[in-house]
Structure formats: C-alpha cells, structure tokens
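# how would this look folded up:
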Amino acid sequence: MIVHDFSNKKSVLNQFISEMRDVSIQKDSMRFRKNIERIGEILSYEMSKTLNYKSQLVRTPLGEKEMRVPVNDLVVCSILRAALPFHNGILNFFDKAENAFISAFRHHPDGDDDFEVIVKYLASPSIENKTLILTDPMLATGKTLENVLKAFEKHGTPKQIHILSIIGAKPGIEYIKPIFPENTHLWIAAVDDTLNSRGYIVPGLGDAGDLAFGEKL
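Down below sits the predicted model:
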C-alpha cells in the first residue's frame, strides 16, 4: 500500500482538521460537515495527480488548445453515514464519477469492548476494471475497510483502489496494508498514534457521524 500522509505538511488542511478536533468548534454540526467536504476536495485534488490522462483538443472562441484531461472510470463508494459530506467533496471534483454506498456499523454482542463490523447494505455499479475510491473518514481499527472490500467481491475486480480518510490510527493503517492490493493508495489528512480499548482513535475527534448528523440511539 502506498500511503500519502499529509499530517506534517504545511497546508490549509491543518486548519480544517484543527477545527474538527476542537470540542468548542465541533458543536457546530454545519461547520463540521463543511470541513469534511473541504478535506474531501483537497484529497481529491492530490489524488487526481496520479490518475491517467489523455490529450484533448478544445475549441475556444478564439482558436484551439490541446489540454490533458483525466480518462479514468471512477466509482466513489462512501461508508455511511459520516462519509456523506466527504462524498460530496469528492464529487465536487469528480462530477462524472459513478456512485456507491455501503452501510457498516460496529456491533458489541456482549456489551464489552470486543466488537464485529456488520455490513448490511451495498448499492454499487460494476467496479470491473474501474478505479474504486473508498471513503472512510475515520480509519480506526481497519476492520470496516476489510469488510467493505469483502462485500465488493461480487461487483468485479477494480484495476485500482484509492482510500480517502480524514484521520487514521497507525494500528489501523498497518492492519489494512496486507489486506488490500499492493498498488492501493491511501490518502489521509492526519494520523494519530493509538486506539483506546474500544477501538476509537486517540486523540481523534470523537464520533464523526454523531458530530455531523446528531446522536443515534
């Protein structure tokens, strides 16, 4: 796996991540969602530099100009529900991409720290020989991405996989490296060192889904 970690790079990403982490700012759910969308746009731009391009002649009112434009068949799949603003940010840059959505949630069968990730819903076009973009805002243990990859087995084999995340934990990144193809790219805005006993990123930012859309039962 090829990891593109922007944690230590000077950019406006740091401002958006700081606001998402700050307990006094993250109470503003609209701002929280907007920052997720902005980060989706920035990571999409960075990812676009690795895509395939072709030359295309464009006619202007005053002449013609040869331009290089991307030619990849993209499928953007977001893991519900925190990834919805992320998905919008990506579509702002890749407006011709196909779309997929998958539900994945943690289930604690005994009420303790141990959990399993359950996938119950997947709506997707064929991903055969296409570029699959998986969006998971919080890459914690990596088990969600593992189960999402398994769920896609019946939808074809992509020629390339890109994973876009906002914050990840080092253990989770290490966990998914052998699971995904070697040429998979991970684009991540920030990386934290540890997980707590329940598998949440520390210091992280809390539950991204709740902060974006409100608490659930």
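# for the rest of this, base every contact and every neighbour count on C-alpha atoms.
Fine.
# residue contacts, Gln160?
129-132, 183-184 (Cα atoms under 8 Å, 6 or more residues apart in numbering).
# considering those residues, which possesses the most neighbours?
Most neighbours among those, by other Cα atoms under 10 Å: Leu132, with 25 neighbours.
# the helix or strand where it lies: how far from the chain's middle?
Assignment of secondary structure by DSSP states H and E places Leu132 within strand 131-135. Relative to the centre of its chain, strand 131-135 is centred 8 Å away, using Cα atoms, centre = their mean, to the nearest Å.
# what does stretch 5-24 give?
From the chain centre to the centre of stretch 5-24 is a distance of 16 Å (Cα atoms, centre = their mean).
# burial count for the nearest residue to Phe213 once chain neighbours are set aside?
Residue nearest to Phe213 in three dimensions, not counting chain neighbours: Ser29, with 7.0 Å by Cα to Cα, 6 or more residues apart in numbering. Look at Ser29: counted by other Cα under 10 Å, it has 17 neighbours.
# here's the other one to compare against:
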Amino acid sequence: MRLHVADHPLVTHKLSVLRNRDTPAVTFRALVEELVTLLAYEATRNVHVTPVDIQTPVAATTGVTLADPKPLVVPILRAGLGMLEGMVKLVPSAEVGFLGMVRNEETLQPTTYAERLPEDLSNRQCFVLDPMLATGGSLSAAIEFLFQRGAVDVTAICILAAPEGIAAVERLTEGRDVTLVLGAVDDHLNEHGYIVPGLGDAGDRLYGLV
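Below is the predicted model:
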C-alpha cells in the first residue's frame, strides 16, 4: 500500500476551518469540495494516459489524453457524495459509480446496502471517496468490492484518517494495488470509533441529521 499525506498550507488552513464546530454547513460543503480538488491532484498523479497527436498554432506535437477505459470515481454514500464535485471538476471525463456502506455502531463492522457500479471493472482505475478513515472497515470492504469486480488499482481519497484506520486498510488489502491519499492523519480513535480530534460526523455536517 502506498500512502500520501498532503503537506500544504492551504490544505491545513481549510482543514482547520472544517474542524471548527461553528463552521456552518454551507461553508463546510464548499471547503470539502475545494479540499478534494487539492487532494485529487495528487491522487491522479499516476492516472493512465495515452499519447495523442495535436496541432498547436505553431507546430505539430504530441500530448496525452486519458486512456480508455476512463477512471471510475466511487463515492461511498452518504458522506462521500460531498466529495464528488471536487473530484469531477478535476477529472470531468471520469465515470461515476456509487457504493452505499454503513457501519454498525455497536460492532463497528461495515455492511453494503446499495451499489450502482459496472459488473466488470477489468483494467479500470478506481478512485474511492470517503471523508473519514476511522476504523478502516468500510473503506477496506469497498476497496475489496472493487477488486472483486476486476479493478486493477484503487486509490482512496480521505480528508482525515486515524492511525488505526490506516493500519487496518494496509492489513485488510494486503497484496492489492492500493494508494491512500489523505488530508491529515489525526491522533487516535476514541471508544466510539470516532477520529480525535477529527471534525465530528462528516455526513451530518454536510447534510444534517435526517
């Protein structure tokens, strides 16, 4: 597993505002979108491309275009939806699938309740969006789901992570081609499985308590 933690003052600044419990939902949503675009820049560093001949106003040259099949972006419902716009702004030609996973708050184990993905992901690069990497169970299950459909490599983009979650993903995806791109690594998980200091429940802060 490859790990990249953003080290940029703009990322740290935006994260600081996100963490503030008094930041309103409308500002929170806008900052998540901006953060994801910054993180996606690093996450797509190894995106597959193919050469293409182009004609500039001065001369002919060779550039690149995204290779087929196009990347697949997979937000984990519901909180991952808040990250989608920031990702597709950077990669507008990417396709989008959806995966609904929920964590049992007593056992902390993930279950899949919905999915809208191609049956065959052969040769596809997949980018999973999930704001918080806490216990790592849901993200690991989502990554394994994509590999079982034929994905060749999976990159997960998370705004915050706990060390326990990083270790769990590394353990549970051993032997897979996985990259984690993170905005920051926090101190630990509390007894309820929440990241400390964290920013609270990302889904609730994005969309409310309904």
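# now the TM-score, please.
The pair, once superposed, lands on a TM-score of 0.90 when counted by TM-score structural alignment, normalised by the length of the second structure; 207 aligned residues with a Cα RMSD of 1.8 Å.
# quick one, strands of the first structure?
2-5, 53-60, 63-70, 74-80, 98-107, 116-123, 131-135, 138-139, 160-169, 185-192, 194-195, 201-202 (DSSP state E).
# show residues contacting the fourth one.
Right, the one you point to is strand 74-80 of the first structure. 84, 86-87, 96-104, 124-125, 127, 130-136.
# equivalent range in the second structure for that strand?
Aligned using TM-score structural alignment, strand 74-80 of the first structure spans residues 71-77 in the second structure.
# what does stretch 31-44 of the first structure give?
Aligning stretch 31-44 of the first structure against the second structure (TM-score structural alignment) gives residues 27-40.
# Ser124 of the first structure is in contact with Leu134, isn't it?
No. If you go by Cα atoms under 8 Å, Ser124 of the first structure and Leu134 don't touch, sitting 11.9 Å apart.
# picking that back up, of all the strands of the first structure, which one comes closest to Val12 of the first structure?
Val12 of the first structure sits nearest to strand 185-192 of all those, at 10.6 Å, using Cα to Cα.
# could you point out the residues of the second structure onto which the closest one aligns?
Strand 185-192 of the first structure covers residues 179-186 of the second structure once aligned (TM-score structural alignment).
# how many neighbouring residues does the equivalent of Tyr207 of the second structure over in the first structure have?
Superposed on the first structure with TM-score structural alignment, Tyr207 of the second structure falls opposite Phe213. Burial measure for Phe213 of the first structure: 15 neighbouring residues, criterion other Cα under 10 Å.
# one more: Leu122 of the first structure?
If you count neighbours by other Cα under 10 Å, Leu122 of the first structure ends up with 16.
# how about it: what's its closest non-neighbour residue?
Nearest to Leu122 of the first structure is Ile102, by Cα to Cα, 6+ apart, at 4.4 Å.
# what residues are up against the corresponding residue of the second structure for Gly168 of the first structure?
Aligned against the second structure by TM-score structural alignment, Gly168 of the first structure finds its counterpart in Ala161. When contacts are counted by Cα under 8 Å, 6+ apart, Ala161 of the second structure touches 132-134, 182, 184-186, 195.
# got it, and Trp187 of the first structure?
Trp187 of the first structure neighbours (Cα under 8 Å, 6+ apart): 3-5, 43, 47, 162-165.
# and what of Ala140 of the first structure?
Contacts of Ala140 of the first structure by Cα under 8 Å, 6+ apart are 168-169, 171-172, 195, 199-201.
# now with 7 Å?
168-169, 172, 199-201 (Cα atoms under 7 Å, 6 or more residues apart in numbering).
# what of Pro203 of the first structure?
By Cα under 7 Å, 6+ apart, the residues touching Pro203 of the first structure are Asp192.
# ok, it to Leu145 of the first structure distance?
21 Å (Cα to Cα, to the nearest Å).
# and for Asp192 of the first structure?
18 Å.
# and what of Lys65 of the first structure?
42 Å.
# give me the most central residue, the first structure.
Thr135 (2.3 Å; Cα atoms, centre = their mean).
# I'm done for today, thanks for sticking with me.
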